[in-house]
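Visitor: Have a look at this fold, sequence not included:
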């Protein structure tokens, strides 16, 4: 059955049937608006849009994979503020001849990823469009903590990372060269493994700045450096290159450091902490903050790519 055959309201009913309800959802899909609990009294909000051919390809990823990726991109932004995600709002623009089952499986992926943090898809919108587009807005709760901004890093802080980097970029390169293995790298591109709990844990531990690594580690650390008016130096000896990544890099003629330092879509979290503060579980030091500007690698300017830019 195509989307046109299902009709707007028939498709909505099919999609809603795939959604789970989290504990913060007081009123889910079905009315003019949803109602989401906000115990802290402050709501953290973030939006991302994914466009077919720019952010995903249907011949590379299943609709459930795309749903997981779309949810993760937004939920990670909430975690990067030190907050706990509570809800997602999703807008889908799709060609009328697309199968309704595709949208249902997309909803299943969105819901499954949100359920990892106790959040749920609470509403959204649909429209016909020649270009398949998924737009997601995430909401979150600070649970009494101060938000961790990009602008709080201080000289003398250490730079730490939670989660993995480079895996999704390696998987993207593998797929773009026409291969489907190593499976671990391809799956990392299709479904990121986001360290959601590491964000609130960092806030509780006294992180001074934090960011979601979505566009590339060096580029995103550059946002912290600019906002905080400091310099950041990344130490490459702190990174371990997995065997499969090293083998793939050799086969494809790529420097694996480019994947680690400039690859996006893993949605790791990068943060700065005062020196001497014990790092929370799952965090590891990868560099230092100093009295300077910009981002360097092993105290030298990085001449390779920095990361993703939508208009470059």
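Guide: Nice, thanks for sending it over. No experiment lies behind these values; they were computed from the predicted model shown. Numbering: from 1, shown residues only.

Visitor: alpha carbons only for contacts and neighbour counts from here, please
Guide: Fine.

Visitor: for residue 259, helix, strand, or coil?
Guide: State at residue 259, reduced to three classes by DSSP: H, G, I helix; E, B strand; the rest coil: helix.

Visitor: Second structure for comparison follows:
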């Protein structure tokens, strides 16, 4: 018989969660008191927050038969928050987690979520970051909210608003793989029938791999603007363009090269891999701009240039053309619209 949340008291459930949470060097006081205490030697704290809602941001069951595990949700919750800190050029220091759980949720699923949070922190290279505590509540669906803090470690934050005409536009991390993985799980192709390339895409949808060392490296290399690609390359490039008062022109030849590794997944699904690169979100790579002629840090690939705004052009162009000429449908993820 499966043990469920409503068969335990809150204290009993927490007693199963706390030992699974990663404790990094930044935590001075962890779970157990009304608040945690996190070291802030820089004197500044970077902070962000993200929420995942069942059937809005994740599904427990997919059309192809895949069952989302607590480990998957915990990993993604950590990854997307760590990535936001990375995008400021900072180093993550702590996570706090709020869980809303239906009483029928298996305890093993919740334990898996705690394991996924901790595993992501270690595997993605944020070992100094701690899971410092959080909150539990009951509800009709699973909701996972994570707040994250970080340290700039003496560096200036890299904002979205610093891009200047002549800068190089560059990316680091995966592009389009998470979108391909989402499409696979929406399809009728069973996971047992995935090729290695398809399995990789599905794995990265369930457990993204943001390039955490790249944010501070970009800051040290003089990045002028930066953000996490969570809602799609075009939508997020538009956000940098709007914040900076510029236009970003993306190189269509380089984008086609980035789409090539997705060809096998696209063929299986009858899709266009370039659409995934341009509009797919949740890879949690970095979109950055660097001064013209600057050496790009390890892992970054130049994909375009920052231009002066043009009244006759949208804020993002592809090969000098309106992005609508190469995109079919929505330009990225929006919780309330497309």
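Guide: Sure, I can see it. Just so we're clear, the structure is a prediction, and the values are computed from it rather than from any experiment.

Visitor: Need the TM-score from the superposition.
Guide: A TM-score of 0.97 describes the superposed chains when it is computed by TM-score structural alignment, normalised by the length of structure 1; 312 aligned residues with a CA RMSD of 1.2 Å.

Visitor: what's the matching range in structure 1 for the longest strand seen in structure 2?
Guide: For structure 2, the strand with the greatest residue count under DSSP state E is strand 91-101. Aligning strand 91-101 of structure 2 against structure 1 (TM-score structural alignment) gives residues 84-94.

Visitor: all helices of structure 2, in order?
Guide: With DSSP state H, the ranges of helices along structure 2 come out as 10-17, 70-86, 107-123, 177-186, 196-206, 214-220, 233-244, 252-259, 263-269, 273-279.

Visitor: Kindly reformat these as JSON lines containing distance to residue 50 of structure 2 and mean neighbour count.
Guide: Shown next, in JSON lines, are the helices of structure 2 (distance: least, CA to CA, whole Å; neighbours: other CA atoms under 10 Å):
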{"stretch": "helix 10-17", "distance to residue 50 of structure 2": "20", "mean neighbour count": "14"}
{"stretch": "helix 70-86", "distance to residue 50 of structure 2": "7", "mean neighbour count": "27"}
{"stretch": "helix 107-123", "distance to residue 50 of structure 2": "14", "mean neighbour count": "21"}
{"stretch": "helix 177-186", "distance to residue 50 of structure 2": "18", "mean neighbour count": "23"}
{"stretch": "helix 196-206", "distance to residue 50 of structure 2": "16", "mean neighbour count": "19"}
{"stretch": "helix 214-220", "distance to residue 50 of structure 2": "19", "mean neighbour count": "23"}
{"stretch": "helix 233-244", "distance to residue 50 of structure 2": "17", "mean neighbour count": "23"}
{"stretch": "helix 252-259", "distance to residue 50 of structure 2": "28", "mean neighbour count": "16"}
{"stretch": "helix 263-269", "distance to residue 50 of structure 2": "29", "mean neighbour count": "17"}
{"stretch": "helix 273-279", "distance to residue 50 of structure 2": "20", "mean neighbour count": "24"}
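
Visitor: With residue 298 of structure 2 as the reference, name the closest of those.
Guide: Nearest to residue 298 of structure 2, of all these, is helix 214-220, at 7.7 Å by CA to CA.

Visitor: what about the closest one, distance to the chain center?
Guide: Centre-to-centre, helix 214-220 of structure 2 and its host chain are 17 Å apart (CA atoms, centre = their mean, to the nearest Å).

Visitor: how big is the offset of it relative to structure 1?
Guide: Following the fit onto structure 1, the mean deviation recorded for helix 214-220 of structure 2 is 0.4 Å by mean CA distance after the TM-score superposition for structure 1.

Visitor: Residue 270 of structure 2 pairs with which position in structure 1?
Guide: Matched across to structure 1, residue 270 of structure 2 falls on residue 253, judged by TM-score structural alignment.

Visitor: same deal with residue 223 of structure 2?
Guide: Checking TM-score structural alignment: residue 223 of structure 2 goes with residue 207.

Visitor: OK, contacts around that match?
Guide: Going by CA atoms under 8 Å, 6 or more residues apart in numbering, residue 207 of structure 1 touches 148, 271-274.

Visitor: Just confirm residue 19 of structure 1 contacts residue 105, I think it does.
Guide: No - counting by CA atoms under 8 Å, residue 19 of structure 1 sits too far from residue 105 to count as a contact (10.3 Å).

Visitor: In structure 2, which residue range corresponds to stretch 279-290 of structure 1?
Guide: Aligned by TM-score structural alignment, stretch 279-290 of structure 1 falls on residues 296-307 of structure 2.

Visitor: follow-up on the earlier one: distance to residue 296 of structure 2 added to the helices of structure 2, as CSV?
Guide: Output for those, formatted as CSV (distance: least, CA to CA, whole Å):
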stretch, distance to residue 296 of structure 2
helix 10-17, 41
helix 70-86, 17
helix 107-123, 24
helix 177-186, 23
helix 196-206, 25
helix 214-220, 8
helix 233-244, 18
helix 252-259, 16
helix 263-269, 27
helix 273-279, 21
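
Visitor: Minimum distance to residue 136 of structure 2: which of the ones you listed has it?
Guide: With respect to residue 136 of structure 2, and counting by CA to CA, the nearest of the helices of structure 2 is helix 10-17 at 7.6 Å.

Visitor: The closest one aligns to what range in structure 1?
Guide: Residues 8-15 of structure 1 are matched to helix 10-17 of structure 2 when aligned by TM-score structural alignment.

Visitor: what do you get for stretch 136-147 of structure 2?
Guide: Aligned using TM-score structural alignment, stretch 136-147 of structure 2 spans residues 126-137 in structure 1.

Visitor: so how far does the match of strand 91-101 of structure 2 sit from its counterpart in structure 2?
Guide: Compared with structure 2 after fitting, stretch 84-94 of structure 1 deviates on average by 0.4 Å (mean CA distance after the TM-score superposition for structure 1).

Visitor: what residues does that stretch touch?
Guide: By CA under 8 Å, 6+ apart, stretch 84-94 of structure 1 touches 22, 24-25, 36, 71, 75, 78-79, 114, 117-143, 200.

Visitor: next one: stretch 199-206 of structure 2
Guide: Stretch 199-206 of structure 2 is contacted from outside by 68, 72-73, 76, 177-182, 184-185, 191, 282-283, using CA under 8 Å, 6+ apart.

Visitor: which residue lines up with residue 283 of structure 2 in structure 1?
Guide: By TM-score structural alignment, residue 283 of structure 2 lines up with residue 266.
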